[in-house]
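Asker: Predicted structure and sequence below. I'll ask about it afterward.
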Amino acid sequence: MDIIKPIRPYLITRELNPENQETPIHFLRHKITPTEYFYLRNHFEYPELSQQAYFLPVEGEIIQPIIFNYEDILRMPSKQLILPLECAGNKRAYFKPKVYGEQWKDGAISQGLWKGVTVSQLLSMTGLKNTALEVVFEAFDSGKRKDMEGVFHYTRALPIEKALHMDTLIAYELNGEAIPFKHGYPLRLIVPQWYGMASVKWLKRLVVIDHHFKGPFQDIEYNYYPFNDNDKGKTPVTYINVSSMILQPLNYSILENRRQIIEGIAWTGAGIITEVQVSTDGGKLWYPAKLYQDKSQPYSCTIWKYIWQVPSKGEYTIIARAKDSFGRTQPFEAMWNRKGYGYNAVYLIKVRVE
């Protein structure tokens, strides 16, 4: 007798080498995205780790250089945060005109429970010189770039103020277990409020510097370029734009002619979500959705729901837009930029009611 196994969904593959995979969006309805469905974003092949990976040197503009042992970090006072990681290129496929790069749709975002020690705690043990301006986070993963000669480690820097933020973590756990290798084991950076490129995986070392870092993943990638043919107006990608998503019903669903629940999530890198509005007539009339927020976790996604009293059979365009406490509202059209970062236009689906 054959045993029928339950069907399990898969990550949505965008590229295999390096591995880039999206979360199936129905898992975003969970407060915590299951680890096996957490999206994957890589610039290079996975690194080969040695014993060196269990030590974290802190160098540069500090008073006392220290090499932290992995086990010592585990014994330090820790902090847990629920927050989403969103790839800066999430929803890149929706830009018009189209842009080059990984054609992410909706699933380059996942929310996890992260545990670790703060960067500020480590730097308080080394001491900072008055000249400290930025903290450089170098990873073990490395590879070649098509536009430059040589081999580069994935490396990013944070302004000293953001590095010392009370919730910027050196994390060692995801969802209650050691961070899986594919997500940065043994140690990775977690930067709340910023897009995921800042949360460096497979940490190799920290270097405090007295100048602005100019690595390719800081000075070339992860910048907004408003024009296709020049670099005028170039600005760095940092805080997550206010955004939302409709998770139920799915786009192009066929629904019954009765009351329907429209639900989704909203998130922002500035403050908190204060409002989500829903339109069922293509944007003519807007109605407030009910928000469900965990006030103990201010960085976490907001779940929202709207009860739609379907007036009649027919085809409908449903739109959701969010607003945050800094007054930022989702635009009808995302700010176009040639590398395709920060897409956050209002979320739109079409349904038919029969």
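Answerer: Arrived safely, thanks for sending. Since we're looking at a predicted model, the values are computed, not measured. Numbering: from 1, shown residues only.

Asker: contacts and neighbour counts: CA atoms only from here.
Answerer: OK.

Asker: Skip the chain neighbours and tell me the closest residue to the spatially most central residue of the chain.
Answerer: When Cα atoms, centre = their mean is applied to the chain, the residue found nearest the centroid is Glu86 (1.7 Å). By the measure of Cα to Cα, 6 or more residues apart in numbering, the closest residue to Glu86 outside its immediate chain neighbours is Ile109, 4.2 Å from it.

Asker: ok, the residue nearest to the centre of the chain to Leu189 distance?
Answerer: 14 Å (Cα to Cα, to the nearest Å).

Asker: got it, and Leu40?
Answerer: Taking Cα to Cα as the criterion, Leu40 is separated from Leu189 by 15 Å.

Asker: In addition, the following structure is provided for comparison:
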Amino acid sequence: MNHNGKPNLTTRSIQPENQESPIHFIKKWETPLSYFYRRNHFPYPILNQYNYWLQVIDGQSKKRYIHLTELLAMPTSTLTVPLECAGNKRANFSPKVYGEQWEAGAISQGKWTGVPLRNLLNDTELTMEAQEIVFEGADLGKKPGTEGIVPYKRSLPLEKALHPDTLVAFQYNDQPLSVKHGHPFRLIVPNWYAMASVKWLRKIEIINHRFSGPFQTDDYMYYPNENNDQGEFPVTTLNVNSTIQQPLNYSILNSGTHKVEGIAWTGRGKIKEVQVSFDNGQTWTKANLSRSGDSDYSWIRWSLVREFTNIGEYTILSRAVDSSGRVQPDSPYWNQKGYGYNAVSKVHVKVE
């Protein structure tokens, strides 16, 4: 907490800057910019006038440039979308894995305004051979295991790239994107982990083969075996997940009535229900759900009022169920790089 009694971001690293949202204290549907988590692989790029031009290269290697002012004049879409780092909750894996030890705050949500990517590509030649679209950010630096300086680059399969809700965004919560969150434009890819939502977007290229950059085929891959890379597959769709926001883990509560509350989200369908247990999973009770009315992608808020009459220790669990039938598992899907943690959310409390 700062001296005004307001929460702060939790610093995971300074260079590059990686900071966690105070998720347990976020009650708004739209995360205020100052509380939006920060995830970077490299130092922030130094931006100049050239960054206001977006280069588009079609399947015939023809280039064209779109200026921010052109983008602002196009028809726009506004979507409330949560962005979750693929490493969110990595600190909970057992055995431990290397990487930023995110707890539950590498997720934030807000209102993104931009131009559907497919509208930007209307004048672009999409050949029959086109397979993927590659997105390059202005951030670059040295990456372990690669030679020289590399930019942050990712690709999307054609179907996902051309979905009407995949946006080239230039506003967050009705304000221009901040420099720390991708100014002047960034990609927004709903339902996928946020590594796909490339910041400081400067180049879009249509290719007729699989892209194999280091942030595509090395990082952001599930490696399920501890001692080898067999069985690997890419990180894409958000897992069904929930977080208990209140009470905080290892809180001491007075006996009486308390509100248990949190958020839940998914990358497939919608959250159908959230179940809460006060006896370490022996019995479950459905929570009350509250939805944001303006988005198919928004997280839901859930809550349950519980009377704690007996003195003692309690383990509170939450698990979300989505409309595609996915349920949060008791144990996470362990993988070498610690992606996609979505085991049931758990807090311990003592009632005195």
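Answerer: Ah, there it is. What you are looking at is a predicted structure, and each value in this text was computed from that prediction instead of being measured.

Asker: TM-score for these two?
Answerer: A TM-score of 0.97 describes the superposed chains when it is computed by TM-score structural alignment, normalised by the length of the second structure; 351 aligned residues with a Cα RMSD of 1.4 Å.

Asker: which residue lines up with the residue nearest to Glu86 of the first structure in the second structure?
Answerer: With TM-score structural alignment as the matching criterion, the partner of Ile109 of the first structure in the second structure is Ile107.

Asker: now the end-to-end length of stretch 303-318 of the second structure.
Answerer: Taking Cα to Cα, the first and last residues of stretch 303-318 of the second structure lie 10 Å apart.

Asker: and for that stretch, what span of the first structure is it aligned with?
Answerer: Counting by TM-score structural alignment, stretch 303-318 of the second structure corresponds to residues 305-320.

Asker: buried sites along the lengthiest helix in the first structure?
Answerer: Among all segments of the first structure classified by DSSP state H, the helix with the greatest residue count is helix 119-126. Applying a neighbour-count criterion of 16 or more other Cα atoms under 10 Å, one finds 119-123, 126 buried in helix 119-126 of the first structure.

Asker: Taking those residues, tell me the two that lie furthest apart.
Answerer: Across the buried residues of helix 119-126 of the first structure, the longest distance by Cα to Cα is 10.9 Å; it joins Val119 and Thr126.

Asker: how far apart are whichever helix or strand comes after the longest helix of the first structure and its match in the second structure?
Answerer: Past helix 119-126 of the first structure, heading to the C-terminal end, the next element that is a helix or strand (DSSP states H and E) is strand 134-144. When the second structure is overlaid, strand 134-144 of the first structure sits 0.4 Å from its aligned residues on average, using mean Cα distance after the TM-score superposition for the first structure.

Asker: count of neighbours near Lys144 of the first structure?
Answerer: Other residues near Lys144 of the first structure come to 13 when the count uses other Cα atoms under 10 Å.

Asker: residue in the second structure matching Ile254 of the first structure?
Answerer: Aligned by TM-score structural alignment, Ile254 of the first structure pairs with Ile252 of the second structure.

Asker: which position in the second structure aligns with Lys162 of the first structure?
Answerer: Lys162 of the first structure maps onto Lys160 in the second structure when the alignment is built from TM-score structural alignment.

Asker: Skipping adjacent residues, who's closest to that match in space?
Answerer: Using Cα to Cα, 6+ apart and skipping residues adjacent in sequence, the residue nearest Lys160 of the second structure is Thr166, 7.4 Å away.

Asker: what residues are up against that neighbour?
Answerer: Thr166 of the second structure makes contact with 116-118, 160, 187-190, according to Cα atoms under 8 Å, 6 or more residues apart in numbering.

Asker: Show me which pair in these is furthest apart.
Answerer: The distance between the two most remote of the contacts of Thr166 of the second structure (Cα to Cα) is 14.4 Å, for Arg118 and Pro190.
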